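Participant: For reference, the sequence and a predicted model appear below.
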Amino acid sequence: MNNQVQQADVVIIGAGPSGAVAASLLVKKGWHVVVLEQQTFPRFSIGESLLPQCMSFLAEAGLEQAVQAQAQSLGFQFKNGAAFQRRGDHTTIDFTEKFSDGPGTTFQVKRADFDKCLADGAMQQGAEIRYQHSVLAFTDCEDGALLDVTDENQQRYQIKGRFVLDASGFGRVLPRLLDLESASNFPVRWAFFSHFKDNISDPLFDREKILINVHPEHKDIWYWLIPFSDGTASIGVVGKPEQLNDKQPLAGLNEFIEQDSYLSELLANREAIGEARAIKGYSANVSSLYGEHFALLGNAGEFLDPVFSSGVTIALKSASLVAPLVDSYLRGEQVDFKNDYSEPLQQGVNCFRTYVSAWYDGSFQDVIFYSEKNQQVREMISAILAGYAWDLQNPFVKQSNKRLNTLVELCRD
């Protein structure tokens, strides 16, 4: 082991979207930021359908322009909303018709290329990213935190950060090392997914929207179809373990596609490309999002469910919220991470949770497919599904459970 302890103002674990945005925001403030990433980029990741709110956070970090400039060459698909299908009923939500201010369009992205684009942008702004560096231990100190790390050559070293941000996503490095993990209150679910050359010929199919498709018999099984601009698509199915059983991912996914007549016809000429994958028991939670010298970002803290593509939005919101607090902390100012980070972040997460839970019990599905929609209410719901789950001016955000329950009753009556 190299006995000389390296120093940084901020050490970030993970170079995914929240790590790249946090690093960009902090180097803009003049801080020495080192990002430790276990893998090499580009690398596969799930969470490919961004929400429009994401574009605000990317712009804030100076990363939006790079995404816009490379979108066409990387096959990113312009996205302006979401389409839903259930037993032959079709409906759409246009994100440009929303209650909240802010962008109404975004992209559907191949995460390997998207994440590398953001990481490269963070490096261009001055962040140091070390690939194939893994964090083995975290020791809290009086004036920061000491990390034990192995590099790409399996050489061990120590680096001390005045503050540490865990942006490790599903790796959940600090929750594991510091015993912060707690059980999610969501039922365990699995997902089978893969990339396909979709060969969709239906002229009515809108590639500018994610398609969320409900299983014809089981309301708590759903499919995603995320088109890219190069004729490929990410396709997945989500259900409980007993519903998906122990099928092989590709065989299981194809079997479920054939169970829905609309998807079966739409994707009749699909060709699988790349590896089919499974994620099992992905929902996660923690006992605390921060400590004296650390904070957890994005999926390292909590992951709900992929149904409304909230994961990347929550990750970027967490980076946007925490960066100015870390800046103040490093300047010796008093910072209240509970009041100014954990609670505000959780407010939006809880709003998403309301709609995700109601999706699975079928009540929000009844709202989505209700034919006589009030335009003002529609715009408030559209804003939430576009990622604006922190806009307390929206009554369906501020009182998410109460308002949604009332809406469900009206639709069902």
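Facilitator: Thanks, I have the structure now.

Participant: From here on, just use CA atoms for contacts and neighbour counts.
Facilitator: Fine.

Participant: you'd agree Val326 is in a strand?
Facilitator: No: applying DSSP: H, G, I helix; E, B strand; the rest coil, one finds Val326 to be helix, outside a strand.

Participant: dump the residue contacts of the nearest residue to it once chain neighbours are set aside.
Facilitator: Closest residue to Val326 apart from its sequence neighbours, by CA to CA, 6 or more residues apart in numbering: Phe163 at 7.4 Å. Counting by CA atoms under 8 Å, 6 or more residues apart in numbering, Phe163 makes contact with 9-11, 144-145, 293-294, 326, 330.

Participant: same thing but 10 Å
Facilitator: Phe163 sits next to 8-12, 33, 140, 143-146, 291-295, 326-327, 329-330 when contact means CA atoms under 10 Å, 6 or more residues apart in numbering.

Participant: What helix or strand is it located in?
Facilitator: Following DSSP states H and E, one finds Phe163 within strand 156-166.

Participant: so after that strand, what's the next helix or strand?
Facilitator: helix 173-177.

Participant: Give me the residues contacting that next one.
Facilitator: Against helix 173-177 from outside (CA under 10 Å, 6+ apart): 13-14, 134-139, 164-168, 179-182, 285-289, 294-296, 300-301.

Participant: Go ahead and build a PyMOL selection from the buried members of those residues.
Facilitator: Selection of buried members from the contacts of helix 173-177 for PyMOL, criterion 16 or more other CA atoms under 10 Å:
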select buried, resi 13+14+134+135+138+164+165+166+167+168+180+181+285+286+289+294+295+296+300+301
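
Participant: and the comparison structure, right after this:
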Amino acid sequence: MPVNESFDVIVIGAGPSGAVAASILVQKGWKVLVIEKEEFPRFSIGESLLPQCMQFIEEANMLDAVQSQAEALGFQYKDGAAFYRNGEHSNFDFSKKFSSGAGTTFQVKRANFDKLLADRTKELGADVRYKHEVTAVDFNDAAAIVSVKNEAGTSQFLAKFILDASGYGRVLPRLLSLELPSTLSDRRAVFCHLEDGICDESYDRDKILITVHPEMDDIWYWLIPFSDGTVSFGVVGDVKYFDESQTNEAVFDHFLAQEPYLAKLLSKAKKTTPVRSLQGYSSDVTQLYGDRFALLGNAGEFLDPVFSSGVTIAMYSASLAANLLDKQLLGEDVSWQEEYADNLKAGVDVFKHFVMSWYDTELQNVIFFQKDDNDVKAMICSILAGYAWDQENPYVNKTERRSAALVDICQESDENQ
């Protein structure tokens, strides 16, 4: 089959990581093609951004677009995270974090947000093509050959390098047999959007609310408000807790009714989207890069939605890969292992430790112990805000040891009360 066109870089996927990577590269003068299987806008979860994301949005020259259209698109200002468990409240104000950098961000409907970023990528000069599906990838000494199918038929494109930003689609891991089972438990999420009708004056719309199930502490709920009076609401737990014989809507209603605080808060809520479910979303791979490719964000490893780390990891990986690839294309020597894989993994491992200790309840106890402002709370707050690569933070630099010591302190305090 003849090659249709040639590019410096082909990016698979037009979501946040693909848009950020493509925008950085095209502004550095490279010819970039973005291939997206879906038509935008399209529904997606991962709606509560972390402040660390703002650095990469700004780097990609997208910040003005996001800020200027935030109100029109229903983006909700976000300044922290709130937690609730059996009558206990614990709030984290991101402006009081340990790390430098942005302390606020937005909670976004991903359909609008992703389209905004993709549109901006196109404005900056990238070639973005929707409803195009990558069906095969081959490599030779000079280039990567990407086979793409759309309504008009099949085409082939050449590129010096491929960035896989396909998210849950995990295009290159599937095509190149790179997939590994995740070390995390198999969990299910059931979720939808609601017209919330919340009239409780104590409810803070500027924060994501994470609520622990009153009886099973490894089940939790997210409540993500938007500025138009709607929310994203979902429940997450081990697959063993979900009745496969029930519809998604029945499961959703069942779990909402089990948490009295949320049931009261959302007593006037009405569903505005179908109830959806997602299962087996955690993933891992044998390698994050090869001679002519690198995996970004969820295409490489996805952990769990509990701390909203997905988009942050995706954008961090996009920035790392795009800047490293720019050097490589200019003829500089680079180390994808040290400068990309090891760098990215350092922060992912911090998030992973937090996820695992959340489900074994150790981190839950720490979070609900931290009621007053102090240095430790500021350091934990930084990680919750996405600054998982800040080596100045002791809970990043020595995550397991510091976390274990903190758990012991909290337990001793509880025993002495």
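Facilitator: Thanks, I have the structure now. Not measured: the values here are computed from a predicted model.

Participant: What subset of the contacts of Phe163 of the first structure is buried?
Facilitator: 8-12, 33, 140, 144-146, 293-295, 326-327, 329-330.

Participant: Out of those residues, which sit inside helices?
Facilitator: 326-327, 329-330 (DSSP state H).

Participant: Lys373 of the first structure: which of those residues is nearest?
Facilitator: Val326 (43.8 Å; CA to CA).

Participant: For Leu63 of the second structure, list the residues it contacts.
Facilitator: Leu63 of the second structure sits next to 54-57, 117 when contact means CA under 10 Å, 6+ apart.

Participant: Repeat the analysis, applying 8 Å as the threshold.
Facilitator: 54, 57.

Participant: Need the counterpart of it in the first structure.
Facilitator: Matched by TM-score structural alignment, Leu63 of the second structure corresponds to Glu64 in the first structure.

Participant: Look up how far Thr106 of the first structure lies from its match.
Facilitator: Glu64 of the first structure is 10 Å from Thr106 of the first structure, where distance means CA to CA, to the nearest Å.

Participant: Identify the contacts common to those two.
Facilitator: Met55.

Participant: tell me which element Ile212 of the first structure falls in.
Facilitator: strand 209-214.

Participant: Can you verify my assumption that Trp30 of the second structure contacts Ala21?
Facilitator: No: proximity of Trp30 of the second structure to Ala21 does not meet the contact threshold set by CA atoms under 8 Å, at 11.4 Å.

Participant: Pick out whichever of these two has more residues nearby.
Facilitator: Neighbours per residue (other CA atoms under 10 Å) separate Trp30 of the second structure from Ala21, with Ala21 holding more: 32 against 18.

Participant: Now the more buried one: closest residue in space that isn't a chain neighbour?
Facilitator: In space, Ala21 of the second structure is closest to Ala318, 4.7 Å off (CA to CA, 6+ apart).

Participant: Against which helices or strands is the helix or strand hosting Val408 of the first structure packed?
Facilitator: Assignment of secondary structure by DSSP H and E places Val408 of the first structure within helix 400-412. Helix 400-412 of the first structure sits against helix 343-360, helix 363-368, helix 395-398, with contacts defined as 3 or more CA pairs under 8 Å, 6 or more residues apart in numbering; DSSP states H and E.

Participant: Same list, those helices, but as TSV with mean neighbour count please.
Facilitator: Output for these, formatted as TSV (neighbours: other CA atoms under 10 Å):
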stretch	mean neighbour count
helix 343-360	19
helix 363-368	20
helix 395-398	20
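
Participant: for the ones you listed, which one sits closest to Gly88 of the first structure?
Facilitator: Nearest of those (CA to CA): helix 363-368, 13.7 Å.
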